[in-house]
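>>> Mind looking at a prediction? Sequence and model below.
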Amino acid sequence: DVLKVFVEMLSSGQCCPDGYTYPFVIKACSEMSLLDVGVVVHGRTLVGGFGLNTFVQNSLLAMYMNCGEKEAARRVFDAMWEHSVVSWNTMINGYLKNGCANEALKVFDGMLGEGMDPDCATAVSVLPVCGFLKEAEKGRRIHAMVEEKGLGKNIVVRNALVDMYVKCGSMDEARLVFDKMGERDVVTWTSMINGYILNGGVSNALALCPLMQFDRVRPNAVTIGSLLSACASLKYLEEGKCLHGWAIRQKFEHDVIIETGLIDMYAKCNHIDLSFRVFGKTSKQRTVPWNAMLSGCIHNGLASEAIGLFKQMQVEAVELDDATLNSLLPAYAILADLQQAMTIHSYLLRSGFLSNAEVCTGLIDTYAKCGNLESAHKIFGRIPEKKKDIILWSVIIAGYGMHGCGETAVLLFKQMVQYGVTPNEVTFTAVLNACGHAGLVDEGLALFKFMLKNYPSRHRTDHYTCMVELLGRAGRLKEAYDLVRTMPSKPSYAVWGALLGACVIHENVELGEEAAKWLFELEPENTGNYVLMAKIYSVVGRWKDAEIVRHRMNEIGLRKAPAHSLIEVRNM
């Protein structure tokens, strides 16, 4: 309507636009992302003699930034005779929205350098920049400036401070700001709840829920969605049901955030039936609840049901996205059915989803689980090197490793390091497992030492388990035991279990007894440990000791679980 009236104004010829008219017109172009029209209007401002009007120039800055034209905005900014606080704030906010956070900080520093006093809008613009860059120290200096200039009385500024500290991982400082606030709104509470969830304090997030109710702050859909996420991670079913009831009372139950959160929460609490019940009441045209149901089925091992849901999505013409395929592909990996894997591969090719690196990663994992390493490597080879992230490298390395192709797995690991990709704990687990399956003892030891030397923060208990298994299979039991004794943390049941398994293979009673002693303490109800120790005694002819172990198992009341197998014939 604004543009229509502006055109009529020009057509009438009775009055000319002035410095008050152009900002409204430019703002309309900005909100509608009409860059070409905005450029024309910019030209008219210059012709009409309003090109140096501060209000007009500020509007142009916002329009160009909103349309993603950072360079054009910068040219307007540099041509300004006088920069108002609005000009600086617009540039800071614009650079952040366009993914140039470092440039935003430079603009803020330039603002202070020119002696311009920041206002509340400046603080609200620059604090998210510090959070995005995790520049906690810079954020603290801005916090001090906020207090010095008396800007902290504004609740929006306080909320921005809480959010900044949350994103920097400084929850103690976020809580200090939070506790000192005389007034808190739903944004304040939601920021703190999300902060605790993101920084590993899920229980603290849930503890804020009754406090928010006591403060008489009405939650919004985002708040309840975050709390449902906390319940899902802790498997707090009863608390999740209470939140479900709360959402119904607040009339949020049909909000897509709540629907998705409930589906996810019930699935992760292993009540997929309740997930399906919530899903049955959703609008079947929205993609997100479908994606949540797919992930929920995978979490509960219902691969066939996930594929059935995917087919139903296609029948009902639900729009698919990358998240849909990322949720679905693990179903094909679980089933490890090569024919079905080839069918979904064909679909991905036709639909164009293989341009997404995450989808390619899922398909590579599926082919690897099906044993078709050739197809997995072909897809891997077609992905540009710049798009090969650590997850993709880890999947292909693990794929070769699980099929005994340790040499190839080690070669791929070395290529990855040469390309400058930093390995993580999952990558090291994958390559060490590959060495174990292929019996590459020396290569495994070299990689383990490489990890300890170059990536000391990456080592985990799982890596020691891999090495104990590797050395144990090779009969190097003393080295394996020495490695266990030199672990920086207390050995887990998995580490001692790997050593005990190796002692069974090589009939080493002495080390087997040592491993079993710890396992009986760490896992007193695991029948497998007693069975393995009894087996070692039996093999070396110590029948009386074997009987004592079995008798001890019976005294505790343990019974060996019966084995079972499953054969699928014609999808039955």
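In hand now; what should we look at? Note that the coordinates shown come from a computational prediction; the quantities given were computed from them, not determined experimentally.
>>> from here on, contacts and neighbour counts on C-alpha atoms
Fine.
>>> who touches the spatially most central residue of the chain in this structure?
Closest residue to the average C-alpha location of the chain: Leu198 at 9.7 Å, with CA atoms, centre = their mean. With contact set as CA atoms under 8 Å, 6 or more residues apart in numbering, Leu198 has no partners.
>>> putting a second one here so we can go through both:
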Amino acid sequence: MKQKTAVSWNSMIDGYVQNEDAEEAMEIFQKMLDEGFQPTNVTIMEALHACADLGDLERGKFIHKLLDQLKLGSDVSVMNSLMSMYSKCKRVDIAAKIFKNLQGKTLVSWNTMILGYAQNGRVSEALSHFCQMQSQNMKPDSFTMVSVIPALAELSVTRQAKWIHGLVIRTCFDKNIFVMTALVDMYAKCGAVHTARKLFDMMDERHVTTWNAMIDGYGTNGLGKAAMPMEPGITVFGAMLGACRIHKNVELGERAADKIFELNPVEGGYHVLLANIYYTASLWDKVAKVRKMMMRRKGFRKLQAAV
């Protein structure tokens, strides 16, 4: 490109961040600085996002100094990104100081701080901020709930689990798939695995993480096959494998497929599902391996196209 602008630099940095290549995003950011372009608030937020993904505290501090020089400290969105970076780099104490001095806090500011405390194992502070937020007439959204529920899960106290569950219902988030998945996980970690299963069964739609939360919940509570009937488990794991294909989760898909193949299914559709998961992830060697399995299976007279 002959004439680069801040917008074109930002697009490149954002592209790498969105594609989970944070290191390359930081290299582009540094090149932008080296060529004399002045970062915008968008540039700074993207660079902070990359630093957070890398857990790179030193470069994060450098960007902090840079945004001060650019007088972006009054930009709430930039400061939210800064808090998130410090929290993910295990310096939630610095994030807390920024939050305390921040003027014009938004819901995103509160969510960032609650999540930061929860991710760093400081459950009491996460819950305290959650209560403070509501006392200031700041209504929680689904992201707030998904941030605070795992913090309660760490406490493993059923009474508080029921309290947050009641709040979820009152705030009409009981149809949100991610909030409900967090509740399933929370109840399982509190030892109330039967309540978790009731919620799981009530859900109209389940994300792949919902299946993972339920199955892990049974495993954690030592109930295994007896609690989540694996006979005929092929139905459960087949649905889970289908969810993995939709949500492109290779690792969990492999776990589901392993369970299915242990049950020696008559149908070959599960092999096709697994092959499609590998195909989407461009894991060609594994696609070929599954196709060979299909050819060896008794009853497969003709190999059906996996993709």
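All right, it came through fine. Model, not experiment: these values are computed from the prediction.
>>> TM-score, when you put one on top of the other?
With the length set by TM-score structural alignment, normalised by the length of the second structure, the two chains reach a TM-score of 0.78; 268 aligned residues with a CA RMSD of 2.8 Å.
>>> ok so, going back, relative to Pro210 of the first structure, how far out is the residue nearest to the centre of the first structure?
Leu198 of the first structure sits 20 Å away from Pro210 of the first structure, going by CA to CA, to the nearest Å.
>>> likewise Asp365 of the first structure?
From Asp365 of the first structure to Pro210 of the first structure the distance is 43 Å (CA to CA).
>>> Of those two, give the one with the bigger neighbour count.
Asp365 (27 against 10; other CA atoms under 10 Å).
>>> Looks like that one contacts Leu335 (just checking).
No - using CA atoms under 8 Å, Asp365 of the first structure is not in contact with Leu335; the gap is 11.9 Å.
>>> overlap in contacts of those two?
With CA under 8 Å, 6+ apart, Asp365 of the first structure and Leu335 have no common neighbours.
>>> Check the alignment and tell me where Cys89 of the second structure lands in the first structure.
Taking TM-score structural alignment for the superposition, Cys89 of the second structure sits opposite Cys269 in the first structure.
>>> now do Tyr218 of the second structure
Aligned partner of Tyr218 of the second structure by TM-score structural alignment: Tyr400.
>>> How many neighbouring residues does its match have?
Around Tyr400 of the first structure there are 26 other residues, counting by other CA under 10 Å.
>>> which residues touch it?
Going by CA under 8 Å, 6+ apart, Tyr400 of the first structure touches Ala368, Leu373, Gly406, Thr408, Ala409, Ala434.
>>> Any chance of JSON lines for the residues you listed, columns neighbour count?
Listed next are these as JSON lines, based on neighbours: other CA atoms under 10 Å:
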{"residue": "Ala368", "neighbour count": "27"}
{"residue": "Leu373", "neighbour count": "20"}
{"residue": "Gly406", "neighbour count": "27"}
{"residue": "Thr408", "neighbour count": "16"}
{"residue": "Ala409", "neighbour count": "27"}
{"residue": "Ala434", "neighbour count": "29"}
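>>> which of the residues you listed map to contacts in the second structure?
Retained in the second structure: Ala368, Leu373, Gly406, Thr408, out of those (criterion both residues aligned by TM-score structural alignment, their matches' CA atoms under 8 Å).
>>> where does the residue mapped onto Trp110 of the second structure from the first structure sit relative to Phe252 of the first structure, distance-wise?
Aligned counterpart of Trp110 of the second structure in the first structure: Trp290 (TM-score structural alignment). To Phe252 of the first structure, Trp290 of the first structure is 19 Å away according to CA to CA.
>>> Please say which of the two ends up with more neighbours.
Trp290 (26 against 19).
>>> tell me which element that one is part of?
Trp290 of the first structure is part of helix 287-299 when elements are defined by DSSP states H and E.
>>> Superposed on the second structure, what's the mean shift for that helix?
Compared with the second structure after fitting, helix 287-299 of the first structure has a mean deviation of 1.0 Å; criterion: mean CA distance after the TM-score superposition for the first structure.
>>> what element comes up after that helix heading to the C-terminus?
Next along from helix 287-299 of the first structure, by DSSP H and E: helix 303-315.
>>> What range does that following helix cover in the second structure?
Using TM-score structural alignment, helix 303-315 of the first structure pairs with 123-135 in the second structure.
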